[in-house]
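# can you look at this prediction? I've put the sequence above it.
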Amino acid sequence: MVKQERAARTRELLVQAAAEAFAREGFIPASLTTISRRAGVSNGALHFHFESKSTLARAVEEEAAEVIRQIGRSDAGRPGALQRLVDATYYLMGRLDQDVVVRAGFQLSNCAALRERSVDLRGQWQHWIEQVLQEAEREGELAAGVPAADAATVVAAAMAGFEMLGAKDRDWTSRGRLLPFWELMLPRLAAPGVLEQVKPAGTRLGAHPSRRQPPT
């Protein structure tokens, strides 16, 4: 058991170190030697867990994808599709701002050198946005004349913009940037009787998470 725990800790250290290197330097410039040194392990230990830099990158992407899956799981039993959408954007932008593994996972989506991917992060996120807006349409939450597909296109494109701009300037993933977006968008998206119920600043369920701490 102790050996398994040590191996799991080493793997986590390597994923964290790889994410930091990829986010700071980019996938191609980041070296395995830099990553192993940052993780405080030998090159041999790195190759025991990951056969190549590409497999490390896929592990980073997979951990980032788990955040999208968490958003879907947290929906269970929660009313109000539009409020869930608003809350989810605050949550994901908070993770992008504060969690280097999530940030690096999305940045790796732009890397042409990674031909084989474990997940399509942006595709998963877009699919979730489409699903929740389809639910809003079924439940009569959308304003008259606003198709769910069109709303999903606008919201997904805006969130991709926040995410990509945030890779250069973290202010773009802050609550201060998202709030004006939702204050402008919700009056167009939400049916009149629903608009008063949706909080553009989000609820506590959409609060930014605590900053990810490196494994100790």
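On my side now, so go ahead.

# going forward, measure contacts and count neighbours with C-alpha atoms only.
Fine.

# residue 88 contacts residue 71, doesn't it?
Yes - assessed by CA atoms under 8 Å, residue 88 is found in contact with residue 71 at 6.6 Å.

# counting neighbours, go ahead and name the busier of those two.
residue 88 (25 against 20; other CA atoms under 10 Å).

# and the helix or strand harbouring that one, how far out from the chain's middle?
Per DSSP states H and E: residue 88 is located in helix 81-98. The chain centre lies 9 Å from the centre of helix 81-98; the measure is CA atoms, centre = their mean, to the nearest Å.

# which strands or helices does the lengthiest helix in the chain pack on?
Assignment by DSSP state H gives helix 2-25 as the longest helix of the chain. Packing partners of helix 2-25 (3 or more CA pairs under 8 Å, 6 or more residues apart in numbering; DSSP states H and E): helix 32-39, helix 53-74, helix 100-108.

# could these go into CSV alongside distance to residue 23?
Formatted as CSV, the helices and strands packed on helix 2-25 follow (distance: least, CA to CA, whole Å):
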stretch, distance to residue 23
helix 32-39, 12
helix 53-74, 11
helix 100-108, 5
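
# what's the closest of those to residue 125?
For the helices and strands packed on helix 2-25, proximity to residue 125 was assessed by CA to CA; helix 53-74 is nearest, at 6.4 Å.

# the closest one to helix 81-98, inter-axis angle?
For helix 53-74 against helix 81-98, the angle between stretch directions is 150 degrees (axes from the mean of the first three to the mean of the last three CA atoms, to 10 degrees).

# then this one, side by side with the first:
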Amino acid sequence: MTKQARSEQTRRLLLEAAAELLHRDGYAATSMVGIAQAAGVTKGGLYFHFSSKDEICDEVQIAATGVLRAHVGRQLTVPRPALRRLAELSRALMHWLDTDPKVGASFRMAREMGSVDERFVVFSRTWLAQVHEYVADAIDGGELGTGVPLETAELLVVVTCVGLESVVSSRIVEPDGDLAVTLGKLWRLIELAERSPRPTAGAGA
């Protein structure tokens, strides 16, 4: 292995270890020493690649954003209605929160540290911007009623995803299966409600 390859491998191990710790323990409980130990790297090796914990947090969010952008890029290869893309993005987010520590760490950092420093909400805002784009496309394409405000529809999606992640991570509720499956059930309820016939005026009177 060349020196450059070893350096890249060490950096990757540090990012993976940082993401795991940040996702599991949160920002405050994660230390530079802990990251180095978890990665099996010396403290000097850690500081060769990263000057501070915040710099590592930035890199974790950049990696998580790459996961998001790759998903959006794959969606573009197959034409789909905007609401379908929105549902797929939401389910993908829930899947990543279960399986990808980079995304899980980014979401947790936003929840715990976003009010302290905007650097911790980079991934969350990128995801929010994509939700906004899909909702706007759905409205423009006539997939949502003309009276549905963009901000309200967007907020509904965000609150559903963020709220589900929060109540599950805090163990307030236990999901039926993984987060993606649970969110899928919520989307099916919405789809069924959209298909249900609307009561006519005076019905049941």
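Received it, and whenever you're ready, just let me know what you need. Every value quoted in this text rests on a predicted model; they were computed, and no experiment measured them.

# so what number do they get for TM-score?
Aligned and superposed, the two chains score 0.82 in TM-score terms (TM-score structural alignment, normalised by the length of the second structure); 192 aligned residues with a CA RMSD of 2.6 Å.

# for residue 32 of the first structure, see how far away the residue nearest to the spatial centre of the first structure is.
Computing the C-alpha centroid of the first structure and ranking residues by CA atoms, centre = their mean puts residue 92 first, at 4.8 Å. Noted for residue 92 of the first structure: a distance of 29 Å to residue 32 of the first structure, by CA to CA, to the nearest Å.

# how about residue 157 of the first structure?
Distance from residue 157 of the first structure to residue 32 of the first structure, by CA to CA: 34 Å.

# the more surrounded of these two?
The residue with more neighbours, out of residue 157 of the first structure and residue 32, is residue 32; 19 against 13, by other CA under 10 Å.

# can you find the partner of the more buried one in the second structure?
Residue correspondence to the second structure (TM-score structural alignment): residue 32 of the first structure is matched to residue 32.

# out of the helices and strands packed on helix 2-25 of the first structure, which is the most enclosed?
Highest mean neighbour count of those: helix 100-108, a mean of 25 (counted as mean count of other CA atoms under 10 Å).

# what span of the second structure lines up against it?
Using TM-score structural alignment, helix 100-108 of the first structure lines up with residues 101-109 of the second structure.

# that stretch vs the first structure, average offset?
Its aligned residues in the first structure lie a mean 1.0 Å from stretch 101-109 of the second structure after superposition (mean CA distance after the TM-score superposition for the first structure).

# can you list contacts of that stretch?
If you take CA atoms under 8 Å, 6 or more residues apart in numbering as the criterion, stretch 101-109 of the second structure is touched by 16, 19-20, 22-24, 26-27, 57, 60-61, 63-65, 96-98, 120-121, 123-124.

# what subset of those residues is buried?
16, 19-20, 22-24, 26-27, 57, 60-61, 63-65, 96-97, 120-121, 123-124 (16 or more other CA atoms under 10 Å).

# report the separation between the match of residue 32 of the first structure and residue 55 of the second structure.
Separation of residue 32 of the second structure from residue 55 of the second structure (CA to CA): 11 Å.

# ditto for residue 46 of the second structure
Look at residue 46 of the second structure and residue 55 of the second structure: by CA to CA, they are 11 Å apart.

# got it, and residue 149 of the second structure?
Taking CA to CA as the measure, residue 149 of the second structure falls 38 Å from residue 55 of the second structure.

# what is the burial count for residue 177 of the first structure?
By other CA under 10 Å, neighbour count at residue 177 of the first structure equals 12.

# and the one 5 residues further on, by the same measure?
Counted by other CA under 10 Å, the residues lying close to residue 182 of the first structure total 20.

# what lines up with it in the second structure?
Using TM-score structural alignment, residue 182 of the first structure pairs with residue 187 in the second structure.

# residues touching its match, list them.
Shown in contact with residue 187 of the second structure (CA under 8 Å, 6+ apart): residue 87.

# identify the residues contacting residue 94 of the second structure.
Listed by CA under 8 Å, 6+ apart, the contact partners of residue 94 of the second structure are 161, 165, 178-180, 183.

# for residue 183 of the second structure, see how far away it is.
7 Å.

# same question for residue 110 of the second structure.
Separation of residue 110 of the second structure from residue 183 of the second structure (CA to CA): 21 Å.

# ok, residue 98 of the second structure next?
As judged by CA to CA, residue 98 of the second structure and residue 183 of the second structure stand 12 Å apart.

# likewise residue 60 of the second structure?
Distance, residue 60 of the second structure to residue 183 of the second structure, using CA to CA: 25 Å.

# residue 64 of the second structure now?
Residue 64 of the second structure is 20 Å from residue 183 of the second structure, where distance means CA to CA.

# nice, that's everything, thank you.
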